[in-house]
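Participant: Show me the folded form of this:
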Amino acid sequence: MALPFRREAEETGRLLALSDGVIAIAITLLVLEIAVPEVPAGTPPSIVAELVFEQSHQFLGYTLSFLVIGLYWTLHRRIFIHIEAHDRRIVWLNLLFLLLVAFVPYATSVFSTYPNRLGVSFIAAVLALTGLSLASLWIYASRRELIEAGLTSRTVGIQATRFLISPIVFAGSIAVASVDPTWAMLTWVLLVPINVVLNSRLVESLEEESSPQD
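Facilitator: Predicted coordinates for the structure are as follows:
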């Protein structure tokens, strides 16, 4: 019979189930933070469009946080595709990641209420820390050799770079926000082409590993 701690180390199903549940709730809470505007009595219905337009920062915050949480969920899934066993530190690093994910709806609310230097810097800091916790999870697992055998150092490095790029961009946007919050938000768009390039390189590396060697 396998030792209890060994069976526990090989079990990842409950870890993933908890992670998926927390992430799903966090994404749902994002839209619940957006309240339907109330039309004052005696005002024409045409004012509704104006009131909705005034919520543009709420929609921006919702879209940004939804996409980033979705990206982090994809990267989290990629980690546990390759992890074959885990230890207590993996569990606690994963809980740290979930703690920060669950905090994203509040950060989004702050950004939506104060779409200035404060709000931009606050949400960027939370998203940077969330991404950093995910990167730490991957780096720790790869160094402790808890990931599947056969992954080359190139593949592991590309994965680490992809995990780190989001916190780097968000941390950089905090510095930009001190000059111009609008430009800081525009830097977040850099995540799209950078992730596309890194994902392409990752796919190439994985295909090279799976191709038969002469």
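
Participant: contacts, neighbours, all on C-alpha from now
Facilitator: Will do.

Participant: secondary structure element for Ile139?
Facilitator: helix 117-143 (DSSP states H and E).

Participant: right, and the helix or strand after that helix?
Facilitator: helix 153-177.

Participant: Check the secondary structure at Val39 for me.
Facilitator: Of the three states, Val39 takes coil according to DSSP: H, G, I helix; E, B strand; the rest coil.

Participant: How about it: what's its closest non-neighbour residue?
Facilitator: Val48 (6.7 Å; C-alpha to C-alpha, 6 or more residues apart in numbering).

Participant: How much space separates that neighbour from Ala177?
Facilitator: Distance, Val48 to Ala177, using C-alpha to C-alpha, to the nearest Å: 31 Å.

Participant: Likewise for Ser200?
Facilitator: Distance from Ser200 to Ala177, by C-alpha to C-alpha: 30 Å.

Participant: These two: who's more crowded?
Facilitator: Counted by other C-alpha atoms under 10 Å, Ser200 and Ala177 do not tie: Ala177 has more neighbours, with 21 against 11.

Participant: residues touching the more buried one, list them.
Facilitator: 117, 120-121, 183-184 (C-alpha atoms under 8 Å, 6 or more residues apart in numbering).

Participant: swap in Ser142?
Facilitator: Val156.

Participant: quick one: what helix or strand has the spatially most central residue of the chain in it?
Facilitator: Centroid check for the chain by C-alpha atoms, centre = their mean gives Tyr72 as the closest residue, at 3.0 Å. Tyr72 is part of helix 56-82, with elements assigned from DSSP H and E.

Participant: want to put them side by side, so please do this one too:
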Amino acid sequence: MMGKTRLEAFSDGVIAILITIMVLEMKVPHGATLEILLPVWPVFLSYILSFVYVGIYWNNHHHMLHTCHKVTGGILWANLHLLFWLSLIPFASGWVGENHFASAPAALYGLVLLMSAIAYFILQQQIIATQGENSLLKKAVGSDWKGKLSPITYATAIPLAFWYPLLSMALYVGMALIWLIPDRRIEKVLKAHEV
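Facilitator: Model prediction:
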């Protein structure tokens, strides 16, 4: 077993690079009028949504790792699995933005979100398994309604994108808004455990 410091540092570094890649992919339009910005609004909106998603994963990953005191090989591989899917967000974000939320890019964006959610769940379960019967993380997540709702929403939005891509994108935005609501479950369990 090893400590979690390297896992946290590596994950934070990858996530910081993802955000950097996303912002560097946005090309500055040539011209000095506000009208010149109109063609690039979908790229900017997809960047905002993707930035929010990456931020949500970073925040939740950070809190989840606070409950983890030892790192196993399973946790390392599950974490890499999560980072793989998160690393595809800049590509999916760029494609959906550049193509003004067209069907196939909107479906791919949802697929990346779905696989990220599944990968996060796998990592969460790996951590819970190492903690045993008195798992702090298990107590904190409880029934985890948001964690269950997310993949269902993404799985619904993916095929929907081929008929109603904007509705599909609206579902992605709605799910991000749900996750933006501060979630204090892990903080509460850790604080109660310290007392």
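
Participant: Report the two of the contacts of Ala177 of structure 1 separated the most.
Facilitator: Ser121 and Trp183 (12.0 Å; C-alpha to C-alpha).

Participant: which ones are touching the aligned residue in structure 1 for Tyr53 of structure 2?
Facilitator: By TM-score structural alignment, Tyr53 of structure 2 lines up with Val68 in structure 1. Val68 of structure 1 makes contact with Leu127, according to C-alpha under 8 Å, 6+ apart.

Participant: For Ala124 of structure 1, give its distance to Pro4 of structure 1.
Facilitator: 41 Å.

Participant: between those two, who's got more neighbours?
Facilitator: Taking other C-alpha under 10 Å, Ala124 of structure 1 and Pro4 do not tie; Ala124 has more neighbours (27 against 8).

Participant: Tell me the residue in structure 2 aligned with the more buried one.
Facilitator: So, by TM-score structural alignment, Ala124 of structure 1 is matched to Gly110.

Participant: where's Leu146 of structure 1 relative to Leu98 of structure 1, distance?
Facilitator: With C-alpha to C-alpha as the criterion, Leu146 of structure 1 and Leu98 of structure 1 are 20 Å apart.

Participant: more crowded one of these two?
Facilitator: Higher neighbour count among Leu146 of structure 1 and Leu98: Leu98, with 22 against 18, using other C-alpha under 10 Å.

Participant: To what extent does the helix or strand harbouring the more buried one diverge from structure 2 after superposition?
Facilitator: Using DSSP H and E, Leu98 of structure 1 falls within helix 88-113. Here the mean offset of helix 88-113 of structure 1 against structure 2 after fitting is 1.1 Å, by mean C-alpha distance after the TM-score superposition for structure 1.

Participant: what's the matching range in structure 2 for that helix?
Facilitator: Against structure 2, helix 88-113 of structure 1 falls on residues 73-98 (TM-score structural alignment).

Participant: in that stretch, what counts as buried?
Facilitator: By 16 or more other C-alpha atoms under 10 Å, the buried positions in stretch 73-98 of structure 2 come out as 75, 78-98.

Participant: Run a quick neighbour tally on Tyr164 of structure 2.
Facilitator: Neighbours of Tyr164 of structure 2 (other C-alpha under 10 Å): 17.

Participant: what's near enough to touch it?
Facilitator: With C-alpha under 8 Å, 6+ apart, Tyr164 of structure 2 has these contacts: Ser103.

Participant: now do Ala176 of structure 2
Facilitator: 49, 52-53, 56.

Participant: Closest to Thr5 of structure 2 out of the residues you listed?
Facilitator: Once C-alpha to C-alpha is applied, the member of those that ends up nearest Thr5 of structure 2 is Ile56, at 20.4 Å.

Participant: Ala16 of structure 2 maps to what in structure 1?
Facilitator: Checking TM-score structural alignment: Ala16 of structure 2 goes with Ala24.

Participant: What helix or strand is its match located in?
Facilitator: Per DSSP H and E: helix 13-32 holds Ala24 of structure 1.

Participant: what's the mean deviation for that helix versus structure 2?
Facilitator: Mean for helix 13-32 of structure 1 is 0.5 Å (mean C-alpha distance after the TM-score superposition for structure 1).

Participant: After that helix, which helix or strand is next? Please name it.
Facilitator: That would be, after helix 13-32 of structure 1 and using DSSP H and E, helix 47-53.

Participant: Please state the offset of that following helix from the chain centre?
Facilitator: 31 Å (C-alpha atoms, centre = their mean, to the nearest Å).

Participant: wait, doesn't Glu209 of structure 1 sit right on Leu151?
Facilitator: Yes - using C-alpha atoms under 8 Å, Glu209 of structure 1 is in contact with Leu151, at 7.4 Å.

Participant: Just the buried subset of the contacts of Ala177 of structure 1, please.
Facilitator: 117, 120-121, 184.

Participant: With distance to Leu60 of structure 1 added, can I get the residues you listed in CSV?
Facilitator: Output for the buried ones among the contacts of Ala177 of structure 1, formatted as CSV (distance: C-alpha to C-alpha, whole Å):
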residue, distance to Leu60 of structure 1
Arg117, 15
Val120, 11
Ser121, 15
Ala184, 14
